[in-house]
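**Student:** Need a 3D model of the sequence below.
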Amino acid sequence: MNTSRSAHASAAAATSSSSRRSNHWKYEVFLSFGDDTRTNFTEHLSIALSDARINTFGDNQLRREENIQSELDGEIEGSRIAVVVFSRRYAESGCCLRELSKIMRCLEDQEGKVVCPIFYDVDPSQVRKQSGSFGEAFRKHVKDEDPHEVKQWRRDLMSCADLSGRNLKTTADGREGVFIQNVVGDIIALTKTRDLQTSQSTTRLEYLPPSARVLLLFFFFYWNMAFIGGRSPCFPNSLVSTFSFSFFSFFLSFFSFSL
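**Tutor:** As a prediction, the model looks like this:
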C-alpha cells in the first residue's frame, strides 16, 4: 500500500505489546463507509472481496431491530482487518465517526489488528486536517455533538489518515475497477502474512500446561547432560558440544516456556 507508513507497520505496532488481547477472528474484513458509497464503490468492493473468498462484514448484515451500535462494536472487534472507505460524506455521519473511533481503539488494544484507509473521492489531507467536505461536516458536529467526542473524532481521523492506504486519484489513473483489484490484492497479501505469523506461533508449545513443560524440561536436561558427561561415546566430543549448544538454543526459542 502507498502512503507514509505500511499496513504491515500498523500490524506490527498492534502486536508489540504482550498485554494486548489475542483474537480468534470472526471476519477477515470489516467495511466502514458512508451512505454515499453504499450502493456503488463499497458494494463493488464487497463483491470483489467475496469473490476472493475473503469473509467480509458490512453493516447491511445487521438486524435492524437490535442495538445497532452495540452489534457494530462486536463485529469491529471480531474482524482482523478494518477497511475504512473515506468519501466526501463520510464525516457527515456521527455513526461513521463513532465507528471509526471504535476501530482505532481496537487497533491500539487488539493483537494483530490492521486498519487500511481507502481514499475514494477525498484527499488524505482533507481527512487529516478536516478540510473541504470534512470541515463542513465538523462545523455542524461542533454545534450538535459532545465537544469531547468531537475532539476524539478529529484525533482518530488524523491517526487513520496517517496509516498506509490507497488513494483512487493516484492509483491506476482513477480507474475504479483496477483500483478495487489492487485493494483486494493488498488485503489478500495481509491475510496471508497474518496466517503465516499465526501458523508459526502455533507451532510452539506455549499452550501446554506448566506440568508438561516441566516434564519436557527435565527430559531435555537429563538427555543433554548425558551427552555432556560423555556417557554416549557414539559421537565425537566436538559434535556433541556443537549439537548440545544448538539444541539448547533451539529449545529456548522454540518452546518459549515460562515457569
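
**Student:** contacts and neighbour counts: CA atoms only from here.
**Tutor:** OK.

**Student:** any chance you could map the strands in the chain?
**Tutor:** All strands of the chain, identified by DSSP state E, fall at 27-33, 56-57, 79-86, 114-119, 166-167.

**Student:** Who are the packing partners of whichever helix in the chain runs longest?
**Tutor:** Looking across the chain with DSSP state H, the single longest helix is helix 176-202. Helix 176-202 makes packing contacts with helix 41-51 when contacts are defined by 3 or more Cα pairs under 8 Å, 6 or more residues apart in numbering; DSSP states H and E.

**Student:** Would you work out how far apart the start and end of stretch 59-72 are?
**Tutor:** End-to-end distance of stretch 59-72 (Cα to Cα, to the nearest Å): 7 Å.

**Student:** Now that stretch: buried residues?
**Tutor:** By 16 or more other Cα atoms under 10 Å, the buried positions in stretch 59-72 come out as Asp59, Leu72.

**Student:** compare with the first, here's sequence two:
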Amino acid sequence: MEFASSSSSSSSLLKSEPHFIYDVFINFGGEEIGKKFVSHLHSVLLQAEFETLINEENVQEGMKVEEHMRSIAGSKISIIIFSKTYTESTCCLLELEKIVECYQTFGQIVLPVFYEIDPLDVHHQKGDFGKALEEAAHKSYSGEQVEHALFRWSRALATAAGITCWDARYFRHDAELVEVIVSRVQTLLDYSELSITRFPVGLESHMEKLIGCIENHSAEVCMIGIWGTGGSGKTTIAKAIYNRIYRQFIGKSFIENIAEVRNRVYRTDVDLQKNLIYDVLKSTLKVESHGMGRTMIETELSLKKLLIVVDDVNEFSQLENLCGNREWFGQGSVIIITARDVRLLNRLKVDYVYKMDGMNENDSFELFSCHAFGEAKPRKDVKELARNIVAQCGGLPLALQVLGSFLCDRTIEEWESVLSKLKIIPTGVVQKKLKISFDGLSDMEQNIFLDVCFFFIGRERGYVTEMLNNWEEHADIGITVLIKCGLIQVDRNNKLEMHPLLQDMGREIIRQRWPKESAKRSLLWFQGDVKDVLTKNIETSYPGVVLETAFNQQSSLQTSYAFDGNEELT
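**Tutor:** The predicted structure follows:
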C-alpha cells in the first residue's frame, strides 16, 4: 500500500480498458427499417444527448472494419434491432459477433429488440430468417468457412436472443417502443451528477492528486482510501472525483454516509449488497444472505468496468461484503472508500491511502468568507475577527462552513461572542465548536434542529415542514434558518440531510439536557434508553413523541414507535 503524493495530472482520460467513446451503438439490418424505426430511435437518443453510433453512418464515412469494431467495443450499450431482413446483411452479423464478444468479455450492456419477428425464430434461426442466414454465409465464404461462419453466427444469435428484451408486437406503435427504450438507456447510464458544496475551495488540488493515483495504477482494479477526521471533507472530495470521472465507466454506485444511513435505510449489510447490485444493473435481485450477496456481486459485476464509492465506513463487514475481493469487479474498475479509521483501509489492502489534512490558511479563510459573506473577501469591519475565527477552526471545512454560515449578516457583537467562545474550546474538540451555532439559535429553531436530527433525515422537506408545524409554530421559517446556518442541507430531491458530526452533536445535546433517568426526556436514540421507556412504562414530556431505534443490532432491525403522552406503552 502507498500513501498518495501530489504528482500527476487529471487532464488525460483514465488509462484502464475498455475505453468508452460512445454511449450507444445501434445494430440493425435492412434499409427499410433503417429509414423508419431505427431513424426515429437514433433521433430521440441524440435529442437525449447520448453519443450514439449507428452502422450505416460509418459505412458512408468509409470507416475501416477494424476501426468500426473498436468503436463497437467503445460503446457502453448495444441496441440490437432484430427484423425479418436482419440476417441478409453480413456486416450486421459481423457486428453482432463483436457485440456478443463485448458482452461476454467486459459486460457491455446489450438490449435486443424484436421488430415484427418472433424471438424464437431468431433464437433457433427458423423459417425465412434461418434461410437468409445460410445464404449470407454462402455469399461471403466458401468451403469449410461457410460452416464455421454459420456456427459463429448461430451461437451469437442464440446468445443475444436469450437476453431480456422487447418485442415490438406488444407495443401500440413505434413511438411508444422508442420511448421505453430511451427511458431504459437513461436509467442505465444515469448521467445526473452528485450535489456538492456551493463553494469548492481547494477541491481541485485534491482531485488532481487522487485522479493521478488512479491513472498511474496498472492493476486491473484500483482501490483508493480517503482517510481523515469527521468534517475534513472526505465525502466532498469523493463526490467531486465521482462527478469528474463517472462517465468513463459502464456502471457506478455511490453509497453515501454508510455508517449512519445503514441504520436508517439499509438496515443490514445484505441491504447494502442489494443497493450496490441495483445501482449497477438497475434491476432488483433477491439476496437472502451475505454469502449469496457476495456470489451475486461476483457473478453479475465481475466483467464490468465500475466506479464504486463507499462513504464513511466504520465496520470492516461493510467492506468485506461489498468489495472484499478485487475479482468481483471488471478490469479498469475503481473503488473509492472514505473512512475515519485508517485500520479499515489497511485491512482491505487498498492500493493508496490519501490523508485529508486540514485546509491551509488561505483556503480556510476563503471558504469561511464564502459562507459568511457570499464571496472570497470579508467585510472590512470584521476582517480581523474573521481571521481569528478561522484560526480557531483548525482548517476543518465543516467548522468553517457552519460558523461562516451562522455569522452571515450577524452584528459585530455576535462575531465577538463567537470568537470568545471558540478561544476557550480546546484544540480538536470539534463538536463544541459546531455547537456554538446551535447555541445561537432560538428555542424554536433548536427544537426543530433536534427533531430533524432524530427523525427526519432523508425525508422530503414539505413533509417535514407539515409534520413540525403540528408541534412548532412557523416550522417552515425555522427550517429555512437552519439551512442558512449550514446546520441542515437539502439534496436535489428536496430531502433533508445533515452531516454525521452534526447528528452526533444533536444526540449529545439531548443526552446532556435530559439524563437517562429524567422523566422529562422526550427524544431517545440509544436502544437501551428506548427499551427502558417501553418496558418500564416511563413517561415522557413530549406529546406525540416518536421513538426510533434498532432493538436488535445483530439483525439491525429498525423499529419506530409513535404515541402520545396519554397512551400506555406496550
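
**Student:** rewinding a little: any buried residues in the longest helix of structure 1, and which?
**Tutor:** In helix 176-202 of structure 1, counting by 16+ other Cα under 10 Å, buried: Glu176, Phe179, Ile180, Asn182, Val183, Val184, Asp186, Ile187, Ile188, Leu190, Thr191, Arg194.

**Student:** which residues touch the closest residue to Lys435 of structure 2 other than its chain neighbours?
**Tutor:** Once flanking residues are discounted, Lys435 of structure 2 sits nearest to Met505: 7.2 Å by Cα to Cα, 6 or more residues apart in numbering. With contacts defined as Cα atoms under 8 Å, 6 or more residues apart in numbering, Met505 of structure 2 is in contact with Gln431, Leu434, Lys435.

**Student:** Met505 of structure 2 pairs with which position in structure 1?
**Tutor:** By TM-score structural alignment, Met505 of structure 2 lines up with nothing in structure 1.

**Student:** Relative to Pro18 of structure 2, how far out is Met505 of structure 2?
**Tutor:** Distance from Met505 of structure 2 to Pro18 of structure 2, by Cα to Cα: 45 Å.

**Student:** Leu496 of structure 2 now?
**Tutor:** 38 Å.

**Student:** One more: Gly30 of structure 2?
**Tutor:** Gly30 of structure 2 is 30 Å from Pro18 of structure 2, by Cα to Cα.

**Student:** Look at the two and report which has more neighbours.
**Tutor:** Pro18 (23 against 16; other Cα atoms under 10 Å).

**Student:** you'd agree that one is up against Ser75?
**Tutor:** No: with contact defined as Cα atoms under 8 Å, Pro18 of structure 2 and Ser75 do not form a contacting pair (9.3 Å).

**Student:** List the contacts of His44 of structure 1.
**Tutor:** Contacts for His44 of structure 1 (Cα under 8 Å, 6+ apart) come out as Ile180.

**Student:** One more: Gly293 of structure 2?
**Tutor:** Counted by Cα under 8 Å, 6+ apart, Gly293 of structure 2 has contacts Val270, Gln273, Lys274, Val287, Asn321.

**Student:** for Gln152 of structure 1, same thing?
**Tutor:** Ser101.

**Student:** What helix or strand is Gln384 of structure 2 located in?
**Tutor:** Check again: residue 384 of structure 2 is Glu, not Gln. helix 383-392 (DSSP states H and E).

**Student:** Over in structure 1, find the residue span that helix aligns onto.
**Tutor:** Using TM-score structural alignment, helix 383-392 of structure 2 finds no match anywhere in structure 1.

**Student:** Just the buried residues of that helix, please?
**Tutor:** Leu385, Ala386, Arg387, Asn388, Ile389, Val390, Ala391, Gln392.

**Student:** between those, which is closest to Ser364 of structure 2?
**Tutor:** Among those, Val390 lies closest to Ser364 of structure 2 (Cα to Cα), at 6.6 Å.

**Student:** what residues are up against the closest one?
**Tutor:** Val390 of structure 2 neighbours (Cα under 8 Å, 6+ apart): Ser364, Phe365, Phe368, Leu400.

**Student:** what residues are up against Val150 of structure 1?
**Tutor:** Each residue near Val150 of structure 1 by Cα under 8 Å, 6+ apart is listed here: Phe138, His141, Val142.

**Student:** Now the last one. Nearest residue, chain neighbours left out?
**Tutor:** Read it as Val142 of structure 1. Val150 (6.7 Å).

**Student:** and the gap between that neighbour and Leu100 of structure 1?
**Tutor:** Val150 of structure 1 is 12 Å from Leu100 of structure 1, by Cα to Cα.

**Student:** can you give me the strands for the stretch 251-400 of structure 2?
**Tutor:** 251-255, 306-313, 333-339, 352-355 (DSSP state E, counting those that start in this stretch).

**Student:** Now tabulate these in TSV and tack on distance to Val122 of structure 2.
**Tutor:** What follows is the strands of the stretch 251-400 of structure 2, written out as TSV (distance: least, Cα to Cα, whole Å):
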stretch	distance to Val122 of structure 2
strand 251-255	29
strand 306-313	31
strand 333-339	34
strand 352-355	49
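
**Student:** Okay then, goodbye and thanks.
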